[in-house]
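Sequence plus the predicted model coming up.
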Amino acid sequence: MEFKISSLSTSLDQELLNKINGKTKPLGSLGMLEKIAFQIGSIQESLSPEIKNPAVVVFAGDHGIADDGVSFYPKSVSYEMLYNYMQGGAAINVFSRQHNINFKVVDAGIDHDFDPSLNIINKKIAYGTKNFRFGPAMTKDQCLEGFRSGAGIIEGIHKDGCNFIAFGEKGIGNTSSAALILSLLADISLEECVGRGTGLDDNGVKSKFELLNEALHKYNGGNNPLDVLTQFGGFEVVMIAGAMLKAAELKMTMLIDGFIITSALLAASKINPKVLEYCLFAHKSNEQAHIKMLNYLKAEPILDIGMRLGEGTGAMVCYPIVKSAVQFINEMASFQEAGVSESEEVKTIS
């Protein structure tokens, strides 16, 4: 399992900076938009970056730990929500339609058989993971299969002309997996990593922590990302991690959603840290540990609006801001083009 990810080229850095600074505006006045435009230009090695055929892919998988009541909702909600996606009724459907973004759903390991006529990509590894309180959530072979499947899906999307991708997830219980992944891979106490998930009250969070702490103390492995994912991951999480590594290899820009998606990125970054260079971070989730994850990755979220739905919704709500960054660098007039006098600060910027 090897992904050949290149570091971003710096060959156009000065020209990109000059183009951004030379627009008819005070220096730095577009704030985060300027950083986004610069990063996408660097990823594409272009002074005129563009977003082509953007897509959001929701990976879905069931978790054995959900049987222990770590979520406010029963496990059956996972497959029921996939039917909702197919009917176009979920938040991710609304927001992806709003921005004309190609929407795909992957069955990575849902405990349900879907009619083949539904437009669901079937990459089912198994009917959900095993309960990691009693042993590994999956086998090492299943973990590697997930990486390969995620990478293959992205390869196909890229061949269709897509250069901009976001990821979503669905899997009751997956905040439990994400909490353990964060704790082990970032060396943060488990108590700081466990949150409310789908809306647990204080007693629910306490019970969730106790169950996860029990599982953590039984774990005899180390902090190798593949070992951690095999023990505590979800099929959707490993597929997303593989998808991210392949997207970076293909020089696609990734818009990263919330806690679960960032946990997959954390694992992917432990396999190849260069993957982070291709990521924009859409928002800070209201799940308490997400900010710890972002801080660990030295990531700056674009939005902080209290979202914690998942599904890729934070990324979709953020997308117009990213689009605006690309639009301004391509369409906004320069001082020279507009015949507007530049400040001395712009003229002398290095």
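Here it is on my side, so go on.

contacts and neighbour counts: CA atoms only from here.
Will do.

residue ranges of the strands in the protein, please?
Here the chain has its strands, by DSSP state E, at 55-61, 102-109, 121-122, 164-170, 253-256, 279-281.

what distance separates the third one from the centre of its chain?
Taking C-alpha atoms, centre = their mean, to the nearest Å, the mean C-alpha location of strand 121-122 is offset from the chain mean by 20 Å.

how about the strands of the chain in a markdown table, adding distance to residue 28?
Listed next are the strands of the chain as a markdown table, based on distance: least, C-alpha to C-alpha, whole Å:
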| stretch | distance to residue 28 |
| --- | --- |
| strand 55-61 | 30 |
| strand 102-109 | 33 |
| strand 121-122 | 43 |
| strand 164-170 | 25 |
| strand 253-256 | 22 |
| strand 279-281 | 19 |
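
is it possible to export the ones you listed to JSON lines including mean neighbour count and distance to residue 149?
Formatted as JSON lines, the strands of the chain follow (neighbours: other C-alpha atoms under 10 Å; distance: least, C-alpha to C-alpha, whole Å):
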{"stretch": "strand 55-61", "mean neighbour count": "26", "distance to residue 149": "11"}
{"stretch": "strand 102-109", "mean neighbour count": "23", "distance to residue 149": "9"}
{"stretch": "strand 121-122", "mean neighbour count": "15", "distance to residue 149": "10"}
{"stretch": "strand 164-170", "mean neighbour count": "27", "distance to residue 149": "14"}
{"stretch": "strand 253-256", "mean neighbour count": "25", "distance to residue 149": "18"}
{"stretch": "strand 279-281", "mean neighbour count": "22", "distance to residue 149": "21"}
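
Tell me which of those strands sits nearest to residue 36.
strand 279-281 (7.6 Å; C-alpha to C-alpha).

neighbouring contacts of the closest one?
36, 253-257, 299-302 (C-alpha atoms under 8 Å, 6 or more residues apart in numbering).

here's the one I want to compare it with:
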Amino acid sequence: MSVPPVDRNKKELYVAQLLGKAMPPHSLGVLAELAVKLALINPKPLRKPALILFAGDHGIAEEAVTHSPQEITWQQCVNFAHGGGACSLFARCNAVELTVVDVGVDHVFTQEDLVLDQKVSFGTKNFLKEPAMTQAQCTQAMEKGRILVREKRQAGFDVIAFGEMGVANTTSASALASALTGYAPFEVTGKGSGISEAELLHKQEVIEKAIARYPTDDALELLACLGGFELAAIAGGILEACELGLPVLLDGFITTAAALVSCALEPNCKSYLIPCHVSGMHGHSLLLHYLGLDSPILDLGMQLGEGTGSLVAWPIVALASRILPEMTSFSEGKVTDSTEILSRIGLV
């Protein structure tokens, strides 16, 4: 199965339908552009979103690239699964189903933790010394993401968002992003959860040395060498969602790094990605530009991850998906067609 291209021949039809709505032409701005993009994916209103949050630990944390102790990964997973944290609050406020998934956390969860067990391994290896994952592990993690998206689709969900949790995963995401795009490590590496300027330079040097160990441009090889289990699961999940014709609410820096892999494997994925926000994390705007996603919905300086940017943008996406199928036209509203008048005199 491969990702089908959206039918761009329908774009003129949808633009014409917008001009027929009972409002001045182009008065909804970027929201109207979003409505057309969504209609090309799915012309029906979007009503049932799911957020799948994948978690994993990272061996590269050994290289002093973060001050966060590794146990925060599993602690936050339990917190999220029990209704805590920003992602859980935002999901609850917006009636979005949240599923917290362990694909590579260095911890054994209990049933009471409410974290879905899809563990491939207990964290990645230190990719400065050896590949983060074997190719088999990477493929397995990607398949975990695919299966969960498939299950969500079968359960009636019509739009998918991804979140992540993993101490040191900004280092993995930056290494992967740099290797895939050709941007220098300093261009796509930020301070993560908080480090000094000197520590940032160290983090960038770690990434530069690691990339030099793996001289390949193969996206799957790079994902296995530099990625994380949660990144692999998201990359696989994006591929599955796009193959199923589902729009994907793209969150911040880390999920965008995973999307780079998906789009390298299936370029048609780009048409299904809805860039929900530009993260405050250094380099995110470059990654969006690389994917041709230069008009993110929000710019709030957020850099939390967890899918929170997607959750904040979801009400706008839901609204945009209803404009074409539900907003009244001039004729339906029995309103004089002012757009047609403007068209006659060459102003539209």
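Thanks, I have it. What you are looking at is a predicted structure, and each value in this text was computed from that prediction instead of being measured.

What's the TM-score once they're superposed?
Remark: TM-score between the superposed chains equals 0.95 [TM-score structural alignment, normalised by the length of the second structure]; 344 aligned residues with a C-alpha RMSD of 1.6 Å.

Would you check the span in the first structure matched by stretch 151-158 of the second structure?
Aligned using TM-score structural alignment, stretch 151-158 of the second structure spans residues 156-163 in the first structure.

same thing with stretch 197-204 of the second structure?
So stretch 197-204 of the second structure sits over residues 202-209 in the first structure, by TM-score structural alignment.

Ok, stretch 246-262 of the second structure next?
Using TM-score structural alignment, stretch 246-262 of the second structure corresponds to residues 252-268 of the first structure.

Apart from its neighbours in sequence, what residue is nearest residue 106 of the second structure?
residue 122 (4.2 Å; C-alpha to C-alpha, 6 or more residues apart in numbering).

And the one you found? What does it align with in the first structure?
Per TM-score structural alignment, residue 122 of the second structure is aligned with residue 127.

number of nearby residues for its match?
For residue 127 of the first structure, the count of nearby residues is 18 (other C-alpha atoms under 10 Å).

just to revisit the earlier point, could I get the contacts of strand 279-281 of the first structure in TSV, plus columns for distance to residue 108 of the first structure?
Below are the contacts of strand 279-281 of the first structure laid out as TSV (distance: C-alpha to C-alpha, whole Å):
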residue	distance to residue 108 of the first structure
36	31
253	23
254	20
255	21
256	19
257	18
299	28
300	29
301	28
302	29
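
number of nearby residues for the aligned partner of residue 282 of the first structure in the second structure?
Structural alignment (TM-score structural alignment) places residue 282 of the first structure against residue 276 in the second structure. Applying other C-alpha under 10 Å, we find 28 residues neighbouring residue 276 of the second structure.

What of residue 32 of the first structure?
Neighbours of residue 32 of the first structure (other C-alpha under 10 Å): 16.

same question, residue 129 of the second structure
Counted with other C-alpha under 10 Å, residue 129 of the second structure comes out at 12.

quick one, what contacts the nearest residue to it once chain neighbours are set aside?
Leaving aside its chain neighbours, residue 129 of the second structure sits nearest to residue 210 (7.9 Å; criterion: C-alpha to C-alpha, 6+ apart). Under the criterion of C-alpha under 8 Å, 6+ apart, the contact partners of residue 210 of the second structure comprise 127-129, 175, 226.

Drop anything exposed from the residues you listed.
Among the contacts of residue 210 of the second structure, the ones that count as buried by 16 or more other C-alpha atoms under 10 Å are 127-128, 175, 226.

Please list all residues in contact with the residue positioned nearest the centre of the second structure.
The centroid of the second structure falls nearest to residue 250 when counting by C-alpha atoms, centre = their mean (3.0 Å). Counting by C-alpha under 8 Å, 6+ apart, residue 250 of the second structure makes contact with 161-162, 256, 273-277, 310.

Would you mind finding the match for residue 116 of the first structure in the second structure?
Residue 116 of the first structure maps onto residue 111 in the second structure, by TM-score structural alignment.

any idea how far its match is from residue 13 of the second structure?
51 Å (C-alpha to C-alpha, to the nearest Å).

More neighbours: these two, which one.
The neighbour count for residue 111 of the second structure versus residue 13, taken as other C-alpha under 10 Å, is higher for residue 13 (12 against 9).

Show me what that one lines up with in the first structure.
By TM-score structural alignment, residue 13 of the second structure lines up with residue 15 in the first structure.

returning to what we had before: between the contacts of strand 279-281 of the first structure, which is closest to residue 5 of the first structure?
residue 253 (12.8 Å).

shouldn't the closest one be in contact with residue 43?
Yes. Between residue 253 of the first structure and residue 43 there is a contact under C-alpha atoms under 8 Å: 7.0 Å.
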